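**Student:** Fold the following, please.
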Amino acid sequence: MATNIFVNLPTNDLERSKAFYAALGTSLNPQFTDDNAACIVWDDNVFFMVLRREFFATFTDKPIGDPAVSVQASTAFSCDSREEVDRIIEAGLAAGGAEPRPAQDLGFMYSRDLDDPDGNSLGFLYMAPEAVEVGPEAYMDDHGQDVA
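**Tutor:** Predicted structure coming up:
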């Protein structure tokens, strides 16, 4: 049985969020989209439920944090290349996102962070396939570098 992942994110502007995630190359599932929420389809098993803050609050008794000032979670996505990481980040920046810190290049892994217009944190990374197989330390040893 495949597991589906639903990441629930609060938003102050549902239409802006839908446009932002569309710019990253996602699609929308209209069956689970209305005036309160949008179901953003990342792939066959990963979905973002972008929920108006007031609606998001109906799912919990805890206060809803403001992602513009504090990080509660960071969702990271693996990519097939460094170029794909850069392409997604550039699309997100053009669609109103922000890059909160410089890219990290650890030799075996390249990553960049992207905050959506509400401040929800996303990460995009490429890891060398050999590093996935043998681990970062062995990969770096084979390439004459230290693991950061």
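**Student:** Could you use CA atoms for every contact and neighbour count after this?
**Tutor:** Fine.
**Student:** Now name the helix or strand holding the spatially most central residue of the chain.
**Tutor:** Nearest to the mean C-alpha position of the chain, by C-alpha atoms, centre = their mean, lies residue 122 at 3.0 Å. Using DSSP states H and E, residue 122 falls within strand 121-127.
**Student:** Could you also give me the structure for this second sequence? I'd like to compare it with the first:
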Amino acid sequence: MARMILPNLPVADLQKSTEFYLGLGFVKNRQFSNDECTAVVISDNISVMLLQQDFFQGFLPKGDSPHLGSAGKEIINALTCDSREEVDTFLANCAKGGGALYQPATEQMPGMYSGSAADPDGHIWEFFWLDPSIPTTVVEETS
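**Tutor:** Down below sits the predicted model:
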């Protein structure tokens, strides 16, 4: 089986959050969705689990609590795009779907164009495009 990633995100309003992600062009997996959670398929190996806040709390057995609506940010979900235009489209669709622009798209380093948006619950998504003409081979540094 191929390795997958399934971020679990607490949400205040499951229907609103589901509509936001479907508005970005992603698909709902009905098999793994119910009244407390929605599985949103981004690609063959990436799905986002939107969990109603109380349901999310049930996965925190040590008394931790979700920081829904908190100003504190613990993670930025980064998603590659096929073009600079797709980055811009995702950012525009986030704003139209009830999210908010978090950081406008810019070329922060040569060959990497990115911007970020917050979903309705404040979860940050960075959308980025890497110029395929620039090598991305990992170069190990020696000390």
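**Student:** TM-score for this pair?
**Tutor:** The TM-score (TM-score structural alignment, normalised by the length of the second structure) is 0.88; 135 aligned residues with a C-alpha RMSD of 1.4 Å.
**Student:** longest single strand anywhere in the second structure?
**Tutor:** Longest strand in the second structure by number of residues, with DSSP state E as the criterion: strand 100-109.
**Student:** Just confirm residue 15 of the first structure is within a helix.
**Tutor:** Yes. Per DSSP: H, G, I helix; E, B strand; the rest coil, residue 15 of the first structure lies within a helix segment.
**Student:** Near it, how many residues? Count them for me, please.
**Tutor:** Residue 15 of the first structure has 14 neighbouring residues, counting by other C-alpha atoms under 10 Å.
**Student:** can you give me the strands in the first structure?
**Tutor:** 5-11, 27-29, 37-41, 46-52, 74-78, 104-105, 109-115, 121-127.
**Student:** can you tell me which of these comes nearest to residue 136 of the first structure?
**Tutor:** Residue 136 of the first structure sits nearest to strand 109-115 of all these, at 8.5 Å, using C-alpha to C-alpha.
**Student:** Return the mean post-superposition distance for the closest one against the second structure.
**Tutor:** Once fitted to the second structure, strand 109-115 of the first structure is off its aligned match by 0.5 Å on average (mean C-alpha distance after the TM-score superposition for the first structure).
**Student:** longest helix of the first structure?
**Tutor:** Longest helix of the first structure, by residue count under DSSP state H: helix 82-94.
**Student:** Mind giving me the packing neighbours of it?
**Tutor:** For helix 82-94 of the first structure, the packing partners by 3 or more C-alpha pairs under 8 Å, 6 or more residues apart in numbering; DSSP states H and E come out as helix 14-23, strand 109-115, strand 121-127.
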